[in-house]
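Asks: Show me how the following folds:
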Amino acid sequence: MTTANASSTPVGLFANRYRVQGHLGSGGAAEVVRAVDERLERPVALKVFRAGAGAEAAERFALEGRTLARLRHPGLVQVYDYGHWDERPFLVLELIEGPTLRDVLRREPLSPSAAARLGTRLANTLSFVHGHGIVHRDVKPANILIGAGGAPRLADFGVARLTGDAAVTRTGFVVGTPAYLAPEQIRGRQAQPAADVYALGLVLLECLTGRREYGGAPLEAAAARLHRAPAVPGGLPALLRQVLRRMTLTDPRQRPSAIECAEVLGEVMSAAGAVRTQALHLPAPLVRPEPPHPTSAPAAPPTPARRRRGVSLAAATVLGLAALAGGSTLGAAPPAVTPAPAAPAGGPDPAGSTSTPRADVPAAGVPAAAPSAGTAPATDTSGSALPSAPTAGSGPATHAPSKNNANGNGNGNQTTPVKAKRKH
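Replies: Okay, here's the model as predicted:
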């Protein structure tokens, strides 16, 4: 073994097996380093007990090893081994390549959909832990590791306890991080699974706002929640606001279970995903036929038979249009087209709208061009897709008056009476 002294961070070869490569983090009772198991040739995380931390801390350290060793879940860090070296207990843990949630939130908050996805996975993990009779008691961003693909892994069971077992905790002794303690923990009561649900609610609020709900000194942070409930920000999906308020209720009996939280947060995540999926179903771009290639052979002149078929087709088209117009008579001269008066640049037109051309209002008789392929819908900061501009047939919309309509009524019909030709 090669270390500077018994209380420093391990270096070199630890326990004649683990080659230390670097420092990962430290807590009140232990140091965590990255190492390679030279026997199995795999990377691991070594959590080594700090000498002089006290007998109670050593007991908690051993409890963490026993607790994690009996649990196998994708949302937990796996324990490979537990032992002693140079009078220092140590744990060999699965190495999670990624930052903690605290590191992520230092850069920027999460969108509601991302927070709901994170909360769904963590709530499922807590439900598994609670099902084995274990309360974590220290759910916080620093104890949540973000692994491959953004999957959260709940770590640090050093202060966990079995339900109904208070052997490690002294009477009246509060265990956990003050900023995330449930009100009943502050009052000195034993933590039940509802305390983990409360802490997860505070973690999700911090994910959305980027700040701790109860900051300040430890005593101030602990006492603040006895005087006010957490503030759930507005502008969130209604279902997300509702579940966050329920998770952080003062009375632990009124809070939902971890599995109930996972179900509701899963609905929030699914709803956000449905909105994004719906926004991606855009109409296909309008494809216009290409003009004939200049080198192509000229079309053959129409034969008399072709001319007769063309006249018949034109007559059928006129009959169809006359039936749709309703009120037009055969033999009537086509209505004269009077152009709309041009409005001055930047000023209002006769209908009261500005003369600035709008890309979403097509000219009369020309279908609106659809968004180009690959164009993604605009999104807001919450990650929800913003509604796109209305397209033809999607519902009522306000358009500029048709240029083929002199009086601006937008129906495309000429209102000036037209006299039918007199037969001579």
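Asks: Going by C-alpha atoms from here, please, whenever you check contacts or count neighbours.
Replies: Will do.
Asks: where exactly do the strands run in this structure?
Replies: Secondary structure of the chain (DSSP state E): strands located at 13-14, 18-26, 30-37, 42-49, 79-85, 88-94, 134-135, 144-146, 152-154, 161-162.
Asks: any chance of those strands in CSV, with distance to residue 242 and mean neighbour count too?
Replies: Below are the strands of the chain laid out as CSV (distance: least, C-alpha to C-alpha, whole Å; neighbours: other C-alpha atoms under 10 Å):
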stretch, distance to residue 242, mean neighbour count
strand 13-14, 50, 19
strand 18-26, 36, 17
strand 30-37, 38, 22
strand 42-49, 39, 23
strand 79-85, 36, 15
strand 88-94, 36, 20
strand 134-135, 24, 23
strand 144-146, 24, 23
strand 152-154, 23, 24
strand 161-162, 29, 20
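Asks: And those strands: which comes nearest residue 265?
Replies: Distance to residue 265, taken as C-alpha to C-alpha, is lowest for strand 152-154 among those, at 15.0 Å.
Asks: Show me how far that closest one is from its chain's centre.
Replies: The chain centroid and the centroid of strand 152-154 are separated by 17 Å, computed with C-alpha atoms, centre = their mean, to the nearest Å.
Asks: Also stretch 91-100?
Replies: 25 Å.
Asks: roughly how far apart are residue 121 and residue 150?
Replies: Distance of residue 121 to residue 150, given as C-alpha to C-alpha, to the nearest Å: 11 Å.
Asks: To clarify, my last question referred to residue 40.
Replies: Note on residue 40: its distance to residue 150, by C-alpha to C-alpha, is 27 Å.
Asks: And residue 88, by the same measure?
Replies: Relative to residue 150, residue 88 is positioned 33 Å away (C-alpha to C-alpha).
Asks: Same check on residue 107?
Replies: Where residue 150 is concerned, residue 107 sits at a distance of 15 Å (C-alpha to C-alpha).
Asks: Kindly report the same for residue 50.
Replies: Taking C-alpha to C-alpha as the measure, residue 50 falls 31 Å from residue 150.
Asks: Have a look at those two and say which one is more surrounded.
Replies: Set residue 50 next to residue 150 and count neighbours by other C-alpha atoms under 10 Å: residue 50 wins out with 23 against 14.
Asks: If we ignore the residues flanking it in sequence, what's nearest the more buried one?
Replies: residue 30 (4.8 Å; C-alpha to C-alpha, 6 or more residues apart in numbering).
Asks: One more, please, to line up against the first structure:
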Amino acid sequence: MSPKSVSEAPSLLLPGTQVGDWRVVERQGQGTYGVVYRAVRVGQEDSGPVALKLAVYPGDPRFAREVGLLSRIRHPSVPLLRGHGLWRHASGAEHPFFVMEWVEATPLYAWAEQHSASCRQVLRLLAQVARALAATHSANAVHRDVKGANVLVRADGSAVLIDFGAGHFQGAPRLTWQSLPPGTVAYRSPEANLFLLASVRARDSYYPATAADDLFSLGVTAFRLVSGEYLPDMAPFQDAAESWHLLCPDPRPLLERNPRMHPRLREGILRLLSESPEARGTAAELAQALEAAAEHAGPEADLPLLTAQAPQPLPLPREQALAPVPTRATPPPEEAPSGVVPLPKEAGFRTRVLAWRPWLALATLGMLGLLVGAVQAVHARLERLAARGQQSSASEVPDAGTAAVGDSAPTAPLASIHVPSKTEAMARDMPPKPLPGQTRPDEKGHCPGRKLVALNGGCWVETLPMTAKECAENGWVYSQSRCYAPALTPPSKPPPTSSPPDSR
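Replies: As a prediction, the model looks like this:
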């Protein structure tokens, strides 16, 4: 059996297949690294279902790290780890797996829309997620991918924080070599964005995510929940010394448009969205404040919160976006930047390019944002296939729907590249020049790996299936009903094998 068929084998497990002490009932969904099944324990079928997550790739070390993280956390808002082990494929390849508590629930944003969530319900839900984060942080760990799709709401209204696959705990080995840890761009903290901008050409650097990053992501989740919008634009710029800074817009105008929002909820969201990591406080402090607000709020807190929103908000004027906030450092007018470069172009970071510096002339308008936004997603696939002697890349789906527990990628398997017969039409949709750091075809016009397409002097890879809107929100190129991201050349140095406390 070829390596490709071995790696795809877990997605083909049929009902009745036994994995350790568990029997597969049905497949629930597939992500980049794991396949989630509903299963039951052999001989104890009446005890109810569990979520069994099986690695797509043999010996994937991410599973050992996720097991290590989940084993450190005991909290009612975190799925309980039931067991783990190795499943041997017929070829002899061993795929790690683990088993978790089954969570019958609805993703947060969908639940809020379906149930016309009240302010009191939102206060309690966010408090429960904060308690789950507090338990995680107390275990010297970070989640690193807090977002609406990774928060489920049970029928009784209780929240569960899921998918710790991107998480990290102190002492865990570093598994990737990209600058930032795995995560979703729209929920990324200002300090992480600054690090990425400053190190875009230094790929061997890495950002040690902290509890403050999780709290900012929770703030974005809460903001999106109560306003129906992602955060307004952040505007990065370089000063005379070529140091990067961020102009963070004021989210208060959007929050103040809803008269039914409890002041404590508004204050909590604004605190989480502080530019200063220290100003965000701790998850335990947030949970305590939200719980107290939910308990003492008046009857108006039981009215539907989301239905009271104002019409679709317009983009904030730059003057309003830069209004002073106690936790935000806004440069005085005379220090206003002469140019602005876009952040990753994904939901919540729809920045406008006001000017370009000379060293960006290699890319067309907006292409640096495309490159930075695609670096993390493309590197993940490059890293995964490098061990198999291939070069390729893949995408990161923004805030994708969650399949059962522990995997937030779409249920469809990765699609292979399909080269359209009318390459001329496709080439017209691509940038006229390769992007900085993009893989180039060889002298024969061939890109490395079977899944890369050579167009306009650069190599491109088809992403997971998505709509034209989703593709555009990522800053990628949509052509011939397919979404393409630039394939990036991996760094020359391998990732370190040591295990520093802040490694990814």
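Asks: After alignment, which residue of structure 2 pairs with residue 200 of structure 1?
Replies: Here residue 200 of structure 1 is matched to residue 218 in structure 2, going by TM-score structural alignment.
Asks: list the contacts for its match?
Replies: Residues near residue 218 of structure 2 by C-alpha atoms under 8 Å, 6 or more residues apart in numbering: 146-147, 272.
Asks: One more pass at 7 Å, please.
Replies: Counting by C-alpha atoms under 7 Å, 6 or more residues apart in numbering, residue 218 of structure 2 touches 146-147.
Asks: which one is residue 77 of structure 2 nearest to, not counting chain neighbours?
Replies: Nearest residue to residue 77 of structure 2, sequence neighbours excluded (C-alpha to C-alpha, 6+ apart): residue 160, at 4.3 Å.
Asks: Correction: the previous question concerned residue 252 of structure 1.
Replies: In space, and not counting its chain neighbours, residue 252 of structure 1 is closest to residue 194: 5.6 Å by C-alpha to C-alpha, 6+ apart.
Asks: and the one you found, how many neighbours?
Replies: As a burial measure, residue 194 of structure 1 scores 25 neighbours (other C-alpha under 10 Å).
Asks: The match of residue 200 of structure 1 and residue 77 of structure 2: what is the separation?
Replies: Residue 218 of structure 2 is 15 Å from residue 77 of structure 2, by C-alpha to C-alpha.
Asks: repeat for residue 286 of structure 2
Replies: Applying C-alpha to C-alpha, the value for residue 286 of structure 2 to residue 77 of structure 2 is 16 Å.
Asks: Same question for residue 44 of structure 2.
Replies: Relative to residue 77 of structure 2, and taking C-alpha to C-alpha, residue 44 of structure 2 is found at 25 Å.
Asks: In terms of packing, which of the two has more residues around it?
Replies: Taking neighbours as other C-alpha under 10 Å, residue 44 of structure 2 and residue 77 compare with residue 77 leading, 21 against 11.
Asks: Identify the residue of structure 1 aligned to that one.
Replies: Looks like residue 77 of structure 2 aligns to residue 75 there (TM-score structural alignment).
Asks: can you check residue 166 of structure 2 too?
Replies: Counting by TM-score structural alignment, residue 166 of structure 2 lines up with residue 159 in structure 1.
Asks: show me the contacts for its match.
Replies: By C-alpha under 7 Å, 6+ apart, the contact list for residue 159 of structure 1 reads 60, 136-138, 175.
Asks: which of those also appear as contacts in structure 2?
Replies: On the basis of both residues aligned by TM-score structural alignment, their matches' C-alpha atoms under 7 Å, what survives of these in structure 2 is 136-138, 175.
Asks: Which stretch of structure 1 lines up against stretch 458-468 of structure 2?
Replies: Mapped onto structure 1 using TM-score structural alignment, stretch 458-468 of structure 2 covers no residues at all.
Asks: And that stretch, end to end?
Replies: 21 Å.
Asks: likewise stretch 459-472 of structure 2?
Replies: For stretch 459-472 of structure 2, the end-to-end distance is 19 Å (C-alpha to C-alpha).
Asks: Kindly report the same for stretch 24-32 of structure 1.
Replies: Stretch 24-32 of structure 1 has an end-to-end distance of 5 Å (C-alpha to C-alpha).
Asks: isn't the residue nearest to residue 252 of structure 1 right up against residue 254?
Replies: No - Residue 194 of structure 1 is beyond contact range of residue 254, at 9.0 Å (criterion: C-alpha atoms under 7 Å).
Asks: Where in structure 1 does stretch 263-271 of structure 2 align, residue-wise?
Replies: Here stretch 263-271 of structure 2 aligns to structure 1 at residues 238-246, judged by TM-score structural alignment.
Asks: quick one: that stretch to chain centroid distance?
Replies: The answer for stretch 238-246 of structure 1 is 16 Å, by C-alpha atoms, centre = their mean.
Asks: average gap between that stretch and structure 2?
Replies: Compared with structure 2 after fitting, stretch 238-246 of structure 1 deviates on average by 1.3 Å (mean C-alpha distance after the TM-score superposition for structure 1).
Asks: Touching that stretch from outside, list them.
Replies: Here stretch 238-246 of structure 1 has contacts from 201, 232, 255-256, 265, 268, using C-alpha under 7 Å, 6+ apart.
Asks: Now, those residues that are in helices?
Replies: Counting by DSSP state H, these place 201, 265, 268 in helices.
Asks: one step back: could you tell me which residues within the match of stretch 263-271 of structure 2 count as buried?
Replies: For stretch 238-246 of structure 1, the neighbour count (16 or more other C-alpha atoms under 10 Å) marks 240, 243-246 as buried.
Asks: Cool, thanks, signing off.
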